[in-house]
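Trainee: Sequence and predicted structure below; questions after.
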Amino acid sequence: MERMEKLLYEASIEGNLTVLRMLLQEDPLILDRVTVNHHGDLPLHIASMLGHIDFVNEILTRKPQLAMEPDSHRRLPLHIASAKGHVELVRALVSASPETCLARDRDGRNPLHLAAIKGHCDVVKELSQAQPHAARALVQQDTILHLCVNHNQPEILKFLIETTGDHEFVNSKDSHGNSILHLAVVYRQIEIIKFLLHSTSIQVNASNTNGESPMDILVQGPRDLIYQQILQSLMRAGAVEAKMGNLIRQTPQNLDNNFGYYNMKHASSSHLKESLTNSEDWLDRKRNSLMVVASLIATMAFQAGTNPPSGVWQDTSTTDPLHKAGYAIMIFNHSTLYQVFLVCNTVGFVSTLSIILLLISGLPFLKHRVFLWILMVIMWIATTSMSLTYLISIWVLSPKPESEQTRHVAEGIVLVWIGLMTLLVVGHTIRLILIAMRGFRRLLFPRKRPIMRPIIMNHAGM
């Protein structure tokens, strides 16, 4: 008898129909006997795991009730087939026993839950069509939508919401009061967040058991590019920080103006903090942009210095000391212009190297706007120098007099551009001077503010 059971298990692993039929012919009760005496996986479970559709159909034809038989983990064959993504097997098992769609394993999950976790969209569609109520089953107070977010399955989430989702289902909360939007923000899943905000009736300002909205959870994480994208999406949808909103809503409307000003000042502290943070992020983005541009200009200047216009001599002349291999041809043909070209190119190269050195130094004063203005002036010097370098290169490489008119047009364009950049730098300089003058005036003539402590104490004592 043990030999026949061993042969049955081997046949289920291989999907061997011939051996299965031979064993059933010799012992029609072998499947029932194995089910009663089993201590591990059943043949139908093994075949369902390995995707042997013909083997499974043969067993279901003879013993359809085995589709309801659980293993040691309380998993039915449908659980295993769903987790593995075998669509035809799922269809066969559901046809044999439709109620298996609602069966739960030891962890409380039904086959639809397992298919959603594993991302098998075709299986999810099959099970949802066979038993729509399976999508409403909870797993330790988590809905199937929470499971989709926890395992980053946006396609499954979209399908379930579009087919079975309503306002109450979409806004369901887990044991900690988190909606699926809370979880998507925690895991920084941009695709899911945008879908929920644009295509569902998700409540963007719902609070969990800690009184935190999705915006509150977002501001606790790192401030990177993903943070900026999520922040913009939430703000467009009208999201706010729950704690700040509670402070504003709880401010009494019948208090006097001074006390109301005091409360509103403290209630808006989070706004002030967010503004400072946005200012720092803006400075960081500007510094990063300057680093990229400076690196590109430095590369261009180095290339122009080592390979000047007209190139270098490839041979050495015995009559002319300037005609040597590796020397610039421009020295021989345009000695004066070459000196100007070399000075402009060197100024641009050194300017960009200075920007790179200052940005990577990590000095504390680098976070001030004045320093950003200084970097901008240095960048203006670098770009102007490279513009003049380009202009000299065009002058040297253009034949005369055939290209004289075109060359004059190029000169005019470059000079106009330099003029516009000069006006921009002067404008920023004047603006910075005005800001500095206002700061000095506030320092010399501080504005007196009304004392509100007695008013606050009176209200506190009420």
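Mentor: Nice, thanks for sending it over.

Trainee: Only C-alpha atoms from now on, for both contacts and neighbour counts.
Mentor: Will do.

Trainee: so where do the helices sit in the stretch 251-400 of the chain?
Mentor: For the stretch 251-400 of the chain, applying DSSP state H, counting those that start in this stretch gives helices covering 257-267, 269-306, 329-333, 335-361, 369-397.

Trainee: so which of the ones you listed comes closest to Tyr187?
Mentor: Nearest of the helices of the stretch 251-400 of the chain to Tyr187, taken as Cα to Cα: helix 269-306 at 21.5 Å.

Trainee: Rebuild the helices of the stretch 251-400 of the chain as JSON lines, extending it with distance to Val170 and mean neighbour count.
Mentor: What follows is the helices of the stretch 251-400 of the chain, written out as JSON lines (distance: least, Cα to Cα, whole Å; neighbours: other Cα atoms under 10 Å):
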{"stretch": "helix 257-267", "distance to Val170": "31", "mean neighbour count": "15"}
{"stretch": "helix 269-306", "distance to Val170": "29", "mean neighbour count": "15"}
{"stretch": "helix 329-333", "distance to Val170": "72", "mean neighbour count": "17"}
{"stretch": "helix 335-361", "distance to Val170": "47", "mean neighbour count": "18"}
{"stretch": "helix 369-397", "distance to Val170": "45", "mean neighbour count": "19"}
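
Trainee: what's the closest of the ones you listed to Leu89?
Mentor: Once these are compared by Cα to Cα, helix 269-306 is nearest, at 53.2 Å.

Trainee: Mind giving me the packing neighbours of that closest one?
Mentor: On a contact count with 3 or more Cα pairs under 8 Å, 6 or more residues apart in numbering; DSSP states H and E, helix 269-306 meets helix 335-361, helix 369-397.

Trainee: 10 Å - rerun?
Mentor: helix 242-249, helix 257-267, helix 335-361, helix 369-397 (3 or more Cα pairs under 10 Å, 6 or more residues apart in numbering; DSSP states H and E).

Trainee: what helix or strand is Arg438 on?
Mentor: In this structure, Arg438 sits in helix 404-444 according to DSSP states H and E.

Trainee: following that helix, which helix or strand comes up?
Mentor: Next element after helix 404-444 (DSSP H and E): helix 453-461.

Trainee: Point out the other helices and strands that that next one packs with.
Mentor: Checking 3+ Cα pairs under 10 Å, 6+ apart, helix 453-461 ends up next to helix 257-267.

Trainee: how far is the helix it packs on from where the chain is centred?
Mentor: 38 Å (Cα atoms, centre = their mean, to the nearest Å).

Trainee: okay, the angle between it and helix 242-249?
Mentor: The directions of helix 257-267 and helix 242-249 differ by 170 degrees, with axes from the mean of the first three to the mean of the last three Cα atoms, to 10 degrees as the criterion.

Trainee: here comes the other one, which I'd like you to weigh against the first:
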Amino acid sequence: MDQSLRDAAQQGNIDALYTSIRRDVKVLDRIDELPFVETPLHVAASAGYIQFALEIMRLKPSFSRKCNEDGFTPVHLALQNNKTEVVRQLLDVDEDLVRVQGRGGVTPLHYVAQTGNLHLLAEFRKVCPMSIKDVTIRGETVFHFALNNNKLDAFELLIRWLQQTTLEDASSLWENKLLNWKNEKGNTLLHIAVSNNQPQASSLHS
């Protein structure tokens, strides 16, 4: 990325962004051509510059789904840096960003289940209920993430999400399949709950 453009993103300076565009009208297009790249949206989301992030997303919506060289999207980076308002604003523009897979197939929802942020979990449930179905390349569901990190409140919220949300293909068979899903090590939620001495979790999904 051009250094002046990077500086603009790091400072949240929209005027400087357009100075870069006037100097080179294809500056954003060249970034977009790369399959894995740090974009100005990654930088702004990490730093918490909401207006700059929204302006970039308006100019280049594809940036919001692009992974950097480490396999993280702008929403992943915003979450990692506790810039939750940036996350909310980006989801206002594109709700499906909750489901975009980054490194290892981890979605923003997986990350929030891991950290146990109940407010964001509730918001993710509202904007993208289907995201609860997503599984990583290690065969981990959001429930695995919550239990493995001892986030029992998050686990309970996710169970209620699963039980109460009406999905197009929802059925008890589908729910049972998800709750009995095995990760790459063959561990179900019950295995994890027993291993971690989480009796309330094992009783919740039994």
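Mentor: Perfect, thanks for sending it. Just so it is clear, the structure is predicted and the values come from calculations on it, not from any experiment.

Trainee: And the TM-score between them?
Mentor: The TM-score (TM-score structural alignment, normalised by the length of structure 2) is 0.79; 194 aligned residues with a Cα RMSD of 2.6 Å.

Trainee: in structure 2, what residues pair with the helix holding Arg438 of structure 1?
Mentor: The aligned range for helix 404-444 of structure 1 in structure 2 is empty, by TM-score structural alignment.

Trainee: what's that helix packed up against?
Mentor: helix 369-397.

Trainee: Which residue in structure 1 aligns with Ile159 of structure 2?
Mentor: Under TM-score structural alignment, Ile159 of structure 2 pairs with Ile161 in structure 1.

Trainee: Could you double-check that its match sits in contact with Glu168?
Mentor: No: Ile161 of structure 1 lies out of contact with Glu168 (Cα atoms under 10 Å); the separation is 11.1 Å.

Trainee: neighbour count winner among the two?
Mentor: Under the criterion of other Cα atoms under 10 Å, the comparison of Ile161 of structure 1 against Glu168 puts Ile161 first, with 17 against 10.

Trainee: can you confirm the more buried one is in a helix?
Mentor: Yes: checked against DSSP: H, G, I helix; E, B strand; the rest coil, Ile161 of structure 1 lies within a helix.

Trainee: one step back: kindly present the helices and strands packed on helix 269-306 of structure 1 as TSV, with separate columns for distance to Ser179 of structure 1.
Mentor: As requested, these are exported to TSV (distance: least, Cα to Cα, whole Å):
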stretch	distance to Ser179 of structure 1
helix 242-249	14
helix 257-267	26
helix 335-361	42
helix 369-397	41
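
Trainee: what's the spacing between the equivalent of Lys66 of structure 2 over in structure 1 and Val36 of structure 1?
Mentor: Using TM-score structural alignment, the partner of Lys66 of structure 2 in structure 1 is Glu69. Applying Cα to Cα, to the nearest Å, the value for Glu69 of structure 1 to Val36 of structure 1 is 10 Å.

Trainee: what about the two, which has more around it?
Mentor: Set side by side, Glu69 of structure 1 and Val36 show more neighbours around Glu69, with 16 against 9, by other Cα under 10 Å.

Trainee: Neighbours of the residue nearest to that one when sequence neighbours are not counted, how many?
Mentor: Leaving aside its chain neighbours, Glu69 of structure 1 sits nearest to Leu76 (6.1 Å; criterion: Cα to Cα, 6 or more residues apart in numbering). Per other Cα under 10 Å, the neighbour tally for Leu76 of structure 1 reads 27.

Trainee: quick one, what contacts Leu76 of structure 1?
Mentor: Shown in contact with Leu76 of structure 1 (Cα atoms under 10 Å, 6 or more residues apart in numbering): 42, 44-45, 48, 66-70, 93, 100-101, 103-105, 110-111.

Trainee: returning to that earlier point: am I right that the match of Lys66 of structure 2 is in contact with Leu31?
Mentor: No: taking contacts as Cα under 10 Å, Glu69 of structure 1 lies outside contact range of Leu31: 11.4 Å.

Trainee: joint contacts of these two?
Mentor: In contact with both Glu69 of structure 1 and Leu31: 42, 44, using Cα under 10 Å, 6+ apart.

Trainee: on that earlier part again, the helix holding Arg438 of structure 1 versus helix 369-397: what angle between them?
Mentor: 170 degrees.

Trainee: All the helices of the stretch 101-250 of structure 1, residue numbers only.
Mentor: Going by DSSP H, counting those that start in this stretch, the stretch 101-250 of structure 1 shows helices at 111-118, 121-130, 144-150, 154-164, 167-170, 180-186, 190-199, 214-219, 225-236, 242-249.

Trainee: Arrange those in JSON lines, one row each, with distance to Leu391 of structure 1 as further columns.
Mentor: Converted to JSON lines, the helices of the stretch 101-250 of structure 1 look like this (distance: least, Cα to Cα, whole Å):
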{"stretch": "helix 111-118", "distance to Leu391 of structure 1": "62"}
{"stretch": "helix 121-130", "distance to Leu391 of structure 1": "61"}
{"stretch": "helix 144-150", "distance to Leu391 of structure 1": "57"}
{"stretch": "helix 154-164", "distance to Leu391 of structure 1": "54"}
{"stretch": "helix 167-170", "distance to Leu391 of structure 1": "63"}
{"stretch": "helix 180-186", "distance to Leu391 of structure 1": "52"}
{"stretch": "helix 190-199", "distance to Leu391 of structure 1": "47"}
{"stretch": "helix 214-219", "distance to Leu391 of structure 1": "49"}
{"stretch": "helix 225-236", "distance to Leu391 of structure 1": "38"}
{"stretch": "helix 242-249", "distance to Leu391 of structure 1": "57"}
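
Trainee: ranking those helices by burial, who's on top?
Mentor: Between the helices of the stretch 101-250 of structure 1, helix 111-118 has the highest mean count of neighbours, a mean of 26, where neighbours are mean count of other Cα atoms under 10 Å.

Trainee: which secondary structure elements does that one contact?
Mentor: Using 3+ Cα pairs under 10 Å, 6+ apart: helix 111-118 of structure 1 touches helix 77-84, helix 121-130, helix 144-150, helix 154-164.

Trainee: out of those, nearest to Tyr338 of structure 1?
Mentor: Of all these, helix 154-164 comes closest under Cα to Cα, at 61.3 Å.

Trainee: Alignment lookup: Val56 of structure 1 to structure 2.
Mentor: Aligned partner of Val56 of structure 1 by TM-score structural alignment: Ala53.

Trainee: how far away is the most centrally placed residue in structure 1 from Val219 of structure 1?
Mentor: Central residue of structure 1 (Cα atoms, centre = their mean): Ile226, 3.8 Å from the mean position. Counting by Cα to Cα, the gap from Ile226 of structure 1 to Val219 of structure 1 is 12 Å.
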